[in-house]
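A.B. asks: no sequence for this one, just the structure:
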């Protein structure tokens, strides 16, 4: 616990006291190395599109580069980056153009020729079945599950990132777990049914 607090304090100190003379390119490279995969994965989990996650990740780090000296240390660097990622992802999802593209993808049933980033990400996770269910959750439930279990953020940081009350975080977490449990139970029952045929 003490080590975690020291790491958080070091993160805050490092960026909070960043003077204009520091090499922003090097700081950005460090941040991309440390958090690039987290940013891409979170963007992918929210948008469900690998090309969107690529674009959003680039936008996030461009924003970070331009706002590097505005980091106030009120949260961890990871929370700050995930907050920017969330905002960019939600903006992406709101555009009418994207909705049309998604509809075209569904109607034409396009598939990617190379292994999808989704498959790569799920291979790294403990169980594909669970994460398939997580991906089917509505966005407000999916993001609290991801932030808590995948990114390890405590409720207080989720509150700051999503700008909702702690009670709402707990409620969404409870409802998300119930929905996941129901989905997993239904999948198991369906699997037993198919095995019996």
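C.D. replies: Perfect, thanks for sending it. It should be emphasised that the depicted structure is a prediction, and the values quoted were computed from it without experimental measurement. Numbers count the residues shown, from 1 in each chain.
A.B. asks: CA atoms for contacts and neighbours, from now on please.
C.D. replies: Fine.
A.B. asks: which SS class is residue 111?
C.D. replies: Three-state call for residue 111 (DSSP: H, G, I helix; E, B strand; the rest coil): coil.
A.B. asks: adding another structure so you can compare the two:
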């Protein structure tokens, strides 16, 4: 059991085992980069470890961690360093062949649904993932993203509409 006023290394290990994959998945979905997702996971758990005393218990710990993950991911995407590194990697990887690990990861994430989800703008993608994958209610999503419930419902509606349009479009080309 984690004590809200303090966290031991054992508690951190338990949190990482319980929620590490969820944190990584959300970080990857938001950034679309494996290396950034790895870095973000480390940052999220370091932040959780150092600021557990700020957890008020108004939501589940998982929701709190996913909120930290979202904010950290957005900060990474906004940083000039990431934009420069992304461009540099894009230029360099065009000339080299992918590693075996990259091929396996691409195969793992190559399902048609995930490809379509990743095409969505981040605002639509994040509400859809939080609702569908993490089974959060619109109220929980609104609290996490600091939006009104109406905005969350609107984004979910638009996300579902875009997904249907993408599926219809891809069916035309088959």
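C.D. replies: Good, I have the coordinates. From a predicted model like this one, the values you see are computed outputs, not experimental measurements.
A.B. asks: Could I get the TM-score for this pair?
C.D. replies: These two chains, once laid on top of each other, score a TM-score of 0.90 by TM-score structural alignment, normalised by the length of the second structure; 171 aligned residues with a CA RMSD of 1.9 Å.
A.B. asks: Residue 73 of the second structure and residue 130 of the second structure, how far apart?
C.D. replies: When distance is defined by CA to CA, to the nearest Å, residue 73 of the second structure is 14 Å away from residue 130 of the second structure.
A.B. asks: Sorry, slip of the keys, the one I care about is residue 97 of the second structure.
C.D. replies: Counting by CA to CA, the gap from residue 97 of the second structure to residue 130 of the second structure is 34 Å.
A.B. asks: Out of the two, name the residue with the larger neighbour count.
C.D. replies: Relative neighbour count places residue 130 above the other of residue 97 of the second structure and residue 130, with 19 against 9, counting by other CA atoms under 10 Å.
A.B. asks: quick one: what helix or strand has the more buried one in it?
C.D. replies: Using DSSP states H and E, the element containing residue 130 of the second structure is helix 122-132.
A.B. asks: Show where that helix falls in the first structure, residue numbers please.
C.D. replies: The alignment of helix 122-132 of the second structure onto the first structure (TM-score structural alignment) spans residues 139-149.
A.B. asks: Return the set of buried residues in that stretch.
C.D. replies: 141-147 (16 or more other CA atoms under 10 Å).
A.B. asks: Which single one of these is nearest to residue 67 of the first structure?
C.D. replies: Closest to residue 67 of the first structure out of these is residue 147 (23.2 Å), distances taken as CA to CA.
A.B. asks: Excluding chain neighbours, give the residue nearest to the closest one in space.
C.D. replies: In space, and not counting its chain neighbours, residue 147 of the first structure is closest to residue 153: 5.7 Å by CA to CA, 6 or more residues apart in numbering.
A.B. asks: Same check on residue 5 of the second structure?
C.D. replies: Distances taken as CA to CA, 6+ apart put residue 53 closest to residue 5 of the second structure, at 4.7 Å, once the chain neighbours are dropped.
A.B. asks: Might you report the residue contacts of that neighbour?
C.D. replies: Contacts for residue 53 of the second structure (CA atoms under 8 Å, 6 or more residues apart in numbering) come out as 4-6.
A.B. asks: Secondary structure added to these, as CSV?
C.D. replies: Output for these, formatted as CSV (three-state DSSP):
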residue, secondary structure
4, coil
5, coil
6, coil
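A.B. asks: and the longest helix for the first structure?
C.D. replies: helix 166-196 (DSSP state H).
A.B. asks: and the counterpart of residue 41 of the second structure in the first structure, how many residues sit next to it?
C.D. replies: Here residue 41 of the second structure is matched to residue 57 in the first structure, going by TM-score structural alignment. Residue 57 of the first structure has 27 neighbours, counted by other CA under 10 Å.
A.B. asks: secondary structure class for residue 57 of the first structure?
C.D. replies: helix.
A.B. asks: Make sure it is actually in contact with residue 41.
C.D. replies: No. Assessed by CA atoms under 8 Å, residue 57 of the first structure is found out of contact with residue 41, at 9.1 Å.
A.B. asks: which residues of the first structure fall in helices?
C.D. replies: Ranges of helices within the first structure are 2-16, 24-47, 50-66, 77-94, 96-108, 117-124, 128-136, 139-145, 155-162, 166-196, based on DSSP H.
A.B. asks: and residue 134 of the first structure, how many residues sit next to it?
C.D. replies: Neighbours of residue 134 of the first structure (other CA under 10 Å): 22.
A.B. asks: Ignoring the adjacent residues along the chain, who's closest to it?
C.D. replies: residue 142 (6.0 Å).
A.B. asks: List the contacts of the one you found.
C.D. replies: Contact analysis of residue 142 of the first structure by CA under 8 Å, 6+ apart lists 46, 134-136, 176.
A.B. asks: and the gap between it and residue 179 of the first structure?
C.D. replies: For residue 142 of the first structure, the distance to residue 179 of the first structure - CA to CA - is 10 Å.
A.B. asks: Likewise for residue 64 of the first structure?
C.D. replies: Distance from residue 64 of the first structure to residue 179 of the first structure, by CA to CA: 35 Å.
A.B. asks: And residue 99 of the first structure, by the same measure?
C.D. replies: Taking CA to CA, one finds residue 99 of the first structure at 25 Å from residue 179 of the first structure.
A.B. asks: what about these two, which has more around it?
C.D. replies: Neighbours per residue (other CA under 10 Å) separate residue 99 of the first structure from residue 179, with residue 179 holding more: 18 against 13.
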